[in-house]
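Q: Predicted model and sequence follow; I will ask about them next.
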Amino acid sequence: MSVTSSTPAVASSAAVQAPASKPRRSHWTRRLAIALVVALAGGGGALAWGMHEQPSIPPVVWLQHPVQSFTFALGGNPHPVQLALPPLQPLSAVAQLGRQLFFDTALSASGKQSCASCHDPAYGYNPPPGSGPVMLGGPNMTTPGFRPPPSLAYLYRQQPFSIGPDNEENETITLQQLAALGQTSQRAQKTAQSTAQSVQNLVPTGGLFWDGRVNTLQQQAGGPLFNPVEMDAGTPQRVAAIIERQPYAKMFLQLFGPNVFADPKQTVSEALFAIARYQIEDPQFHAFNSKYDAWLQGRATLTSQEMRGYLAFNDVNKGDCAACHLDQPTKDHLPPLFTDTQYEALGVPRNPQIPANQNPHYFDIGLCGPFRTDLKNQTAYCGMFLTPTLRNVAQRPVYFHNGVYHSLKQVLDFYNFRDVQPGRIYPTVDGQVRKYDDLLPQYRANVDVTDPPLNRKLGEQPAMTAQDMRDIIAFLHTLNDGYTPLKPTS
């Protein structure tokens, strides 16, 4: 198996490729037997054992790599890798303090909301079930937000916001200059087979929140704390006074000195720093203990449906999900984050359940506003939102930046039918389908119609069958943290 993000290990022979060596004569008997099975199965490589359809592997691959092919077809990983996982070590004193702050509801105006209220550890630091498209906050827990909270998990490797790859050669170039370059540069099509090329595109990448408006977990923690529709903590003076009365106030004095409460802004800054350290140090925020992680390491076997979903997830002619949600370890063996951290304008339908959307003149256009203002004039980016991780995605109650969908099936239906059967996705008014109805007309040209499966035309065949989508959903469930792997055999 490839260990680079640029070579997905599923849709080609790389999935089962063995180290180069001359086959021994004894292998030919097995190769001929496999070839016979493939031929009897119809020549397409789709085998069936019992009642379960097995994943399709091209006949030529079976012939060239029979042992690896059998391992792969039966749900195993023929080339397990050693992942470079974050070290397991005790939390620092600052991180321990951050843990107490993360769960402290006293900091909110209502006295009922903490960081964990919107980022529940029991659900992959996603919003809790039944929370709706947006959370309620404010002083009485009745004020609706504008976007569903993204997951706080797997952010420890998130890079600062930029336009395009890391700017190593000219660090003095401004964001506005990068934006101008990005709008005139050629863009490589994003597919599961060309991630090495598409990652070099001069497109927005990195940052936190749906619009990347902050760069550090410390800054991110301060957003909900003082947002009037979220925790609504008021002023630094109020927050510092509450902290000074809490049992953990002694830790503040021990860690940050006897004068830490003399300046409320410093008190809050240290509190946000502690929350950030908690997220960075606690392995539960990046556990990498899903079934898929175990499979990558040769410690788990995928079911037939999960393996078919894995193939469809990477198949350019089907889901092509891995084009944006990278599923291969990095060249340094870091486990995949299932996001390229780039921004996309997908044109998801407007969500009438968001109170702000009752105003027909209100539009959430992501990088261009209303919460981010520094790119408001870069109209080529209007409607773009951050590509989130798919880890623990099956535990989210709502999907996309506006929470318009409540199930993974609805999400896959969107990708499958947006262009070929838009009437299934968007509302119809006076006999006309209102496509991209959550974007103003002048920004609709920004919507991605280039990358598969979003490059199909009206009336064409959808990229995925109903079975393909069920299989992909089964695979996505293997990304939930908390899997107990098989014990290694001696």
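A: It's in. Just so it is clear, the structure is predicted and the values come from calculations on it, not from any experiment.

Q: CA atoms for contacts and neighbours, from now on please.
A: Fine.

Q: Next one: the spatially closest residue to Gln64 that is not a sequence neighbour from Val229, what distance?
A: Spatial nearest neighbour of Gln64, excluding adjacent residues (C-alpha to C-alpha, 6 or more residues apart in numbering): Arg31 at 7.7 Å. Distance, Arg31 to Val229, using C-alpha to C-alpha, to the nearest Å: 64 Å.

Q: go on, Ala474?
A: 36 Å.

Q: Leu32 too?
A: Leu32 is 67 Å from Val229, by C-alpha to C-alpha.

Q: Please compare the first structure with the one that follows:
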Amino acid sequence: MALVEDLLAHAKNVLAPTIRSRLSILSRAFFFLLAAAAPAAGLETVTSDARNADDAGLSPRELLGKRIFEDKRLSEPAGVACASCHDPSKAFQGNNGSPIAALARGSRPDALGTRKTPSLAYVSFSPRFHFMKKKDEATGETKPVPVGGQFWDGRADDLVTQVEGPLLNPREMNNPSKAAVVEKIKTGVYADLARRVYGERIFESDSAFERLARAVAAYESSKRFHPFSSKFDDFLRGRERLTAQEAQGFALFKDKKKGNCIACHVGEEKSRRPQDWLFTDFSYDALGAPRNSAIPDNKDPAHIDLGLCVRDGLAKVAPEGFDVESLCGQFKAPTLRNIAVTGPYLHNGVFTTLRDVVAFYATRDTDPSRWYPKKDSATAKYDDLPEKFRHNVNVEEVPYDRKPGETPRLDDAEIDAIVAFLHTLSDRAAPLPKAEK
């Protein structure tokens, strides 16, 4: 049963973007046949095991993942669950009541994360971390670029690997080992559910942690995390209209000479299927975000977050001869779905409002003194990167292709229009299925 679920989850949530855009009709047919076979393979939805309506509609393995995701015993000391920082009411992100909005509070009283917590909504569509050839819009050159993975720096290849990070991170859930996590689940109230999903000897298996992580990944890959229930989705379905300002913002979003947001936050322009509008290509970019002085680690001038280029094992997966240092300062382009409710923004949470982010994109290089503190120095730009890596910052693509004093690609009214459009991407709560009595 677990093997069939793994295949289904992989087909549905990892290969989905590629299936939609590149695979043949035959490949699509195979995917739907596999999905149709799921009930016969034992992937029945939860009925008698459901504690409440919030559990209804989940398969046993997804329910096990939900139990793990919400278990506050799985931190050291106890009190913090995955859901503490990935709050379902906030598009599966948050900061666990941290005194610093940009960083999540860990299980230890003095522990704070190092980056803004990424939303887990729609992340199951991200492919495994890899390099692919992509045409540079500014130069026309085709070159290898990193794509996919999880976290801001792609250090986890996939969702299963991602589960390990917070559980063992001393600044987050602070467990000493995978075995310690397994033992807590073994002695917990849902241990029998784990045995029913994976067999009576699950806790004696050397692969126990990985299999339990697969349950969490299955839950994070369920429709609960990607409901496609926003106003924009209903616009695509023909059920709702955008306002004049929202429609203008959508046009500017796509316009390659104005916002050009669609260069990284992609969608299939001819498609009316919400699933074809993930609003990310899972790529990486160096935006030159201003340094966030509220982050305690940043009190040390030598502390620099270089992002992707320090990812473990990067040189091993990069093409031969690839300049890994060219990736210093790059962070993953997140989906813009739910962006209006997932602030603060960028990897370091430096911006508190969505409008500031859009305005930064438009005026970063036309009016750098607006964003960087050393207003009298041209070298103050990109102040959260060592000077030797500042040439990695994207200054070629629209709207970044401007110089000080030039007219920005977007004026204030156009910035407001794009922000209005981005608000249409917030998922709207739908009634949960009722649990059977």
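A: Cool, the structure landed. It should be emphasised that the depicted structure is a prediction, and the values quoted were computed from it without experimental measurement.

Q: still on that earlier bit, the residue nearest to Gln64 of the first structure: neighbour count?
A: Arg31 of the first structure sits with 17 neighbouring residues when counted by other C-alpha atoms under 10 Å.

Q: I figured it hits Val61, correct?
A: No: using C-alpha atoms under 8 Å, Arg31 of the first structure is not in contact with Val61, being 10.3 Å away.

Q: Quick check: nearest residue in space to the aligned residue in the second structure for Val94 of the first structure, chain neighbours excluded?
A: In the second structure, the residue matched to Val94 of the first structure (TM-score structural alignment) is Arg61. Once flanking residues are discounted, Arg61 of the second structure sits nearest to Ala215: 5.4 Å by C-alpha to C-alpha, 6+ apart.

Q: what's the closest non-adjacent residue to Ile280 of the first structure?
A: Nearest non-adjacent residue to Ile280 of the first structure, counting by C-alpha to C-alpha, 6+ apart: Tyr156, 5.6 Å away.

Q: Counterpart of that neighbour over in the second structure?
A: Checking with TM-score structural alignment, Tyr156 of the first structure has Ser124 as its match.

Q: Ser151 of the first structure and Lys435 of the first structure, how far apart?
A: Distance from Ser151 of the first structure to Lys435 of the first structure, by C-alpha to C-alpha: 28 Å.

Q: higher neighbour count, the two?
A: Ranked by neighbour count (other C-alpha under 10 Å), Ser151 of the first structure and Lys435 place Ser151 first, with 25 against 20.

Q: Test my guess that the more buried one contacts Asn126.
A: Yes: the criterion here is C-alpha under 8 Å, and Ser151 of the first structure meets it with Asn126 at 4.5 Å.

Q: Now for these two: what residues contact both?
A: Jointly contacting Ser151 of the first structure and Asn126 under the rule C-alpha atoms under 8 Å, 6 or more residues apart in numbering are His119.

Q: ok, back up a step: Leu32 and Val229 of the first structure: which is more packed in?
A: Taking neighbours as other C-alpha under 10 Å, Leu32 of the first structure and Val229 compare with Val229 leading, 19 against 14.

Q: In contact with the aligned residue in the second structure for the more buried one, which residues?
A: When the second structure is aligned by TM-score structural alignment, Val229 of the first structure is paired with Arg171. Residues in contact with Arg171 of the second structure (C-alpha under 8 Å, 6+ apart) are Gly106, Ser107, Arg108, Ala111, Leu112, Gly113.

Q: Arg272 of the second structure now?
A: Leu236, Arg237.

Q: go on, Phe338 of the first structure?
A: Ala322, Cys324, His325, Leu326, Asp327, Pro388, Thr389, Leu390, Arg391.

Q: which position in the second structure aligns with Ile473 of the first structure?
A: Checking TM-score structural alignment: Ile473 of the first structure goes with Val419.

Q: Would you mind measuring from Met263 of the second structure to Gly148 of the second structure?
A: Careful, residue 263 of the second structure is Ala; it's not Met. Ala263 of the second structure is 16 Å from Gly148 of the second structure, by C-alpha to C-alpha.

Q: That'll do, ta.
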